[in-house]
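Asks: Let me see the structure of the following:
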Amino acid sequence: MQNDIPVTRDLVLIGGGHAHALVLRMWGMKPVPGVRVTVINPGPTAPYTGMLPGFVAGHYTRDDLDIDLVKLARFAGARIIMAKATGIDIEARKIAIEGRPAINYDIASIDIGITTDMPDIDGFAKYAVPAKPLDTFAQRWDAYRGSTSNPKVAVIGGGVGGIELSMAMAHALRDKDATVSIIDRSDIAGEFDEKPRGMLRRELAELGIQMYDNASVRSVHEDGVKLENGDQIDADFVVGVAGARAHGWLSTTGLEHQDGYLTVSETLQTSDLNVFAVGDCANLVYDPRPKAGVYAVRAAPILYHNLSVALRGNTLSPQMKPFNPQKDYLKLISLGEQAALGEKFGRIIKGGWVWKWKNHIDRTFMRKFYELPQMGAPKIPRNAAQGVAEALGYQPMCGGCGSKVGRAALGDALDALPAPTRADVSFLSGDDAAVIKVGNATQVMSTDHLRSFIEDPYDMARIAAVHALGDVWAMGGDPQAMTMTVILPRLSSELQQRMLSEIVAGASTVAKAAGAEIIGGHSSVGAELTIGFTVTGLCDGDPITLKGAHAGDAIILTKPIGTGVIMAADMQRKARGADVTAALSQMAEPQGMASRILRDHARAMTDLTGFGIAGHLSGMCDHSGVGAEIKTDSVPLLDGAFELAENGVKSSLWNENRAGVESVFGKQGPVFDLLFDPQTAGGLMAAVRGDQAEEIQKKLWLCGHHASIIGHFTESPGIKVI
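Replies: As a prediction, the model looks like this:
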């Protein structure tokens, strides 16, 4: 967000289609001040239509095919919500989202494409896959082609899409004795003139693809497709390309539509001027065109301009630009192998050079999203005081560690405190929470807060709540109460209310699931969003502390590590969106069940947070009077963490963590470095008897925790890495 001026308007982009991807890129280059941008998409990536046949044929990898929306959103300063939009309330200006509360918008845009699901065909939903949405199809095809021998594929739909996919599949499966069939209720390639139709049918025949013209599908089964005439086509992978239709929820929005396709004007506005639509889900009634990605791409600059104008407060402004779609476009059709056929205005070109031309066009388009300007080192004023450059560091401060102070500095400050004089309060320096006696009850209390490292207040609140509750869980307690401390960035009063509502909703889901109550808090305005909690919990027995580990005890960790390096890489746009998404999902996973399993067995326990494995384990060793041995092969890592560490990516807290633990020695490498990686809302790390460790690990796995035995405690001091 821009910190110099208040944020006053919400722009929500529903869908990660081609037009919205380009709008995000333009926004990153030239944002409209005062606007919070949100992208809603079911996943972290959006496949590029033009390269799908090449991916299916095996010419491209999945990474080649996908636009990384997480990186793009980071570049644009936007938040991304990985979920499906399910409706719009145009009166309240709210967007319903699957699995979380609705969000507000001032201006919205829809670019969700179409679906080729075929609900009228019996068995299609169970035994077939629609070609659109593309991400689901790409995942299913990737799994199928790598695991099947003697494959049998059937494609329902003999238009351009079905022809391209069937030829791509035949090419990809050419060494597996495959059978590929293409079915159409009329003539296959019938939409083309005689010459290109004949050429395409010859290409299909040369690839051995069986063509079924004028054949209607009655049903789909586990072993194939049954036609209306009773014939059976054997298939174990059935894809639907025909029967494209709009997503069903669009017709329930109250917006004008035709068969679910939203009616838009020349300015790409729907019947509600605050809602825009573009791409295949839109109906250009003023100048109808076929459904093709080229129109979404061409519409993107117009959409960006008109959204910018609308966000300035005038949806009827004469500054709005019209979108005038071209009359025809060059259709480049992949022919399975690295050859293609091109057609425009009836002229035809064909050959390997056409595929190279198409590949050049597609690669050039995708480079727009790969080659985003990189975040440079912070600029330091010439007249800055001595030491500013060293304190600032070589990279932006990483929020993924909560922007935590180093272990050594914190420890020195806490050690200077006088010992508690109250008999009902005790606190061991370095431990997770204070212990308070209230009558016959034992209460633990702690506080924690996080500087926001993602743009989504709802998910940030969930992560911050799990992070804070970790101190209660680590001491074997049951969460009791939580108070919130929220620092909001500069916002209009309306957006303050919206953001606080999202924060409270996110925190409440975690608190309720943990059995705790949110009982109030405090809010203020500052430079950026910060969310914190003071938490209390109740312990039935003695709280579990850092003191108590014995030599020979096993070390159990309940979550993989790597959140620090992944979030640091995310801030530099070096991390894959899928890896960032997985890391955020893990951070929001509560540890209540793991705590209940471990508290009956743990001799010492802590939650893994900003000081990393090395720092927190060092604290357990120091207070227990033991050493430790860590097996690098047993340390669980989040996807992407090893590769990032291998490439030298580190959190801004890494140097402090490394300097704070001098007793770590042994096998060097990426996993060694990751032992100092700061974690946010990390797992529990416990000392348990060695002969009980495997049974405890099994219990944790059965409850859904990715628990690992990463080493054991030793009599020798220090932490040895092997």
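Asks: Going by C-alpha atoms from here, please, whenever you check contacts or count neighbours.
Replies: Noted.
Asks: Helices of the stretch 1-150 of the chain, start to end?
Replies: All helices of the stretch 1-150 of the chain, identified by DSSP state H, counting those that start in this stretch, fall at 18-29, 52-57, 62-65, 69-76, 124-127, 134-145.
Asks: whoops, I mixed them up, the stretch 201-350 of the chain
Replies: Using DSSP H, counting those that start in this stretch, the helices of the stretch 201-350 of the chain run over 293-311.
Asks: Alongside the first, I'd like the structure of this one:
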Amino acid sequence: MQQDLTPATQHLIFIGGGHAHAIALLMMAMKKPAGVRITLISNLVQTPYSGMLPGLIAGHYNFDQIHIDLGRFCRYAGIDFIEDSVTGIDPTNRTVQCLNHPDFSYDLLSIDTGSTPDLSAIPGATEFSTPVKPVRQLLSYWEALQNKVMQGDDSQEIHIGTVGGGASAVEVLLAMQYKLYKMLKKQQRSTDHLHFHIISGPQQVLPSHNPRVQKRYLKVLQDRNIKLHKGFRVSQVKQGRVISETGQTVELDEIIWATAAQGAGWPASAGLECSDNGCIRVNDYLQSLSHPDIFACGDIADMVNYPRPKAGVFAVRQGAPLAHNLQAALTGQAFIRHKPQKQFLSLVSTGDRFAVASKGPFSLAGDWVWRWKDSIDQRFMRRFSDLTELPDQTPGTQLKIENPDMRCGGCGAKVGHSILNRVLKQLPPPPNDIEIGLNRPDDAAVIDVPEGKLLVQSVDSFRQLVNDDFLFGQIAANHALGDIFAMGAQPHSAQALVSLPHASDEIIEQRLRHLLLGASKVLSACNIGLIGGHTSEGTELTLGFTINGLADRQQLLTKQGLQPGDKLILTKPLGTGTLFASDMRSQAQGHWISLALKQMLHSNYQASQILTAAGAHACTDVTGFGLVGHLHEMLNGSGLSVRLRLAKLPLLDGTLACLRAGIFSSLHPQNRKFEHSVLNIHEFDGEILTEVLFDPQTAGGLLAAVSAEQAEQVVGELQASGYSQACIIGSVRQEASDQVILA
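Replies: Down below sits the predicted model:
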């Protein structure tokens, strides 16, 4: 998608990746309003589509088929994606608080965080049952339950039940029974020890459906030996049983809770008008009754004029009017009302590939209904996976910004003094050994180099890699520190070089604050701080750091120091180049990027200390030139060779898939020129793993040579310190001069 370079003047934040938000974001991606920065905050990179959840439990779908990849979609749509949990909002100051990020400022806010079953009113329910939502928690429980059944003794009876008689409870239980029976029968084992129950408060199952549907499901439950406990209102849950208001008891070893849901507590705590169940009360425009700059939809919203059940079909149909009204709020246009239908098409499955369709008093059933449901669900999901159908971004209504084409160059392009001052006041203070720095601003920073120490300096800068400024600040700082750690030096101080895209003062201030707070988090963990820097405005975000370090001359590590017999240790996995090249093309799965970011956020600080203490003979950090490029630098002029075990190279999830798709970093062809350093690369023609050798890394690991006697111990220490994929990847030989030999 083409990038909109219109300076951002307004910030629209979506909290939660529910069905309504997914549709609204899709529609806004089709015609994104110019001058609006859009951010989605979600604790899930992949959000489940509830209509397909029973099919996943039954084994008809895999995980990816029923999840919308929010990270991948947002990258394609030009939307900033923040993986975090929202803990609160401040409607007065228009800020959003998150668990692991600084506050976000907004001009317009939309909330679609869903709901979860209310366990709080029933003693013991929280301790002894598993709710159907959050889905991630249910799926973890389901995996454990399958293992328990398959590894258990068939003579041991297991009673499994859902509390709740609605469609969710019935579909989930039928799907579980179907999958467990299928797994046991595949091993020619009995299913007689499994017993299934539905605990229904009302006197009938599926109370919101017509009598024909209820009658059909009563027969399904009877045919499948599922015990229905009607009129059983649970008052207490204990280990292994549920107790009703009248004192009846049902023995249950496994309890799944699927009753009336409630919203999160923070909207009400923030002062939004909410119903007793914690859901935000909204008008016909999906606008908060108490705060017109806040919208809500999906299960977290209660439409006061049109109360409806909490069902996915209503959430999906809120997406289009929500998108229109958010656009209207940003551009001053007229809102449209949303009136949800009273009767809706319901498609409920029976575990196997059979389903019942109903609308009002009518119903139909059959395996063809399941195929119909499947086609509807698959078509919905393709809207978010087949991203080629999205057009190039066509900016909508132009928002006003003062003289957007009259931005100055030179020092006139600096970020304003007042903005800079406000941001710098929020940063942690620098260490006390800084003579002149941000604590005493002057024309330049002054540091006192202790006697007997060497000053080690490095500089790194690059374009924005991920649309999360706080994470990008951390990654850029981690990357810049890598050279200092590779030389066995102790970091001392840092200066930042920041270029921010043109935007309103409020947006520039928030972005600068997130960048520098992210960097400061990494620097503070190394007991150093920022002592100066420079800011400017430009067409894109870039961030770099000059890092100062101190080292004893005799303890300084360099690239040249390899000794015959040394083992080569790599502390972190490879693959960031191809993964983020794929991400830029919206071809990388969101969870690949999420896992890669976790590795990139992992500092080399402890690894450097472990390697230095072990007396490493040589060390470098694996970054832009790729593994072979940096090995070439270590071997240059040594007269030695490295035998590299190709199959032992640690890789990030998704690396091979991206390489097989032919997606390479733009630096990859240049790095390929180092292949002359690989003596026998021709023997591995067609082996995709060889491409990993030339993949440029960002915030990559350390590559060190240690004595063979210490290598295994060093790897153990690294793994114990959190470098879980640290390993020996090769050894130093005298077979060929300055060459890498693949094995």
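Asks: coming back round to it: okay, the helices of the stretch 1-150 of structure 1, which one's buried deepest?
Replies: helix 52-57 (a mean of 26; mean count of other C-alpha atoms under 10 Å).
Asks: Alignment lookup: residue 262 of structure 2 to structure 1.
Replies: Counting by TM-score structural alignment, residue 262 of structure 2 lines up with residue 245 in structure 1.
Asks: Now do the contacts for that match.
Replies: 114, 115, 116, 117, 259, 260 (C-alpha atoms under 8 Å, 6 or more residues apart in numbering).
Asks: got the contact list for the closest residue to residue 735 of structure 2 other than its chain neighbours?
Replies: Nearest residue to residue 735 of structure 2, sequence neighbours excluded (C-alpha to C-alpha, 6 or more residues apart in numbering): residue 641, at 6.1 Å. Listed by C-alpha under 8 Å, 6+ apart, the contact set of residue 641 of structure 2 reads 635, 732, 733, 734, 735, 736, 737, 738, 739, 740, 741.
Asks: And residue 641 of structure 2? What does it align with in structure 1?
Replies: Correspondence of residue 641 of structure 2 to structure 1, assessed by TM-score structural alignment: residue 627.
Asks: Likewise for residue 461 of structure 2?
Replies: Matched by TM-score structural alignment, residue 461 of structure 2 corresponds to residue 449 in structure 1.
Asks: Neighbours of that match, how many?
Replies: Residues lying near residue 449 of structure 1 (other C-alpha atoms under 10 Å) number 21.
Asks: Next up, identify which helix or strand it is on.
Replies: Per DSSP states H and E, residue 449 of structure 1 falls inside strand 441-451.
Asks: helices or strands next to that strand in the packing?
Replies: The contact analysis (3 or more C-alpha pairs under 8 Å, 6 or more residues apart in numbering; DSSP states H and E) places strand 441-451 of structure 1 against strand 434-438, helix 457-474, strand 530-539.
Asks: Following element in sequence after the longest one, please.
Replies: Going back to what we said before, that points to helix 457-474 of structure 1. With elements assigned by DSSP H and E, the helix or strand that comes after helix 457-474 of structure 1 is strand 478-488.
Asks: what's that following strand aligned against in structure 2?
Replies: Against structure 2, strand 478-488 of structure 1 falls on residues 490-500 (TM-score structural alignment).
Asks: Quick check: that stretch compared with structure 1, mean distance?
Replies: Overlaying structure 1 shows stretch 490-500 of structure 2 at a mean distance of 0.7 Å from the equivalent residues (mean C-alpha distance after the TM-score superposition for structure 1).
Asks: if we can go back for a sec, mind checking which of the contacts of residue 641 of structure 2 are buried?
Replies: Buried members of those, scored by 16 or more other C-alpha atoms under 10 Å, are 635, 732, 733, 734, 737, 738, 739, 740, 741.
Asks: if we take these, which one ends up nearest to residue 571 of structure 2?
Replies: Of all these, residue 732 has the smallest distance to residue 571 of structure 2: 17.2 Å, by C-alpha to C-alpha.
Asks: Work out which residue lies at the spatial centre of structure 1.
Replies: In structure 1, the residue lying closest to the centroid (C-alpha atoms, centre = their mean) is residue 581, at 3.0 Å.
Asks: Give the equivalent position in structure 2 for it.
Replies: Using TM-score structural alignment, residue 581 of structure 1 lines up with residue 594 in structure 2.
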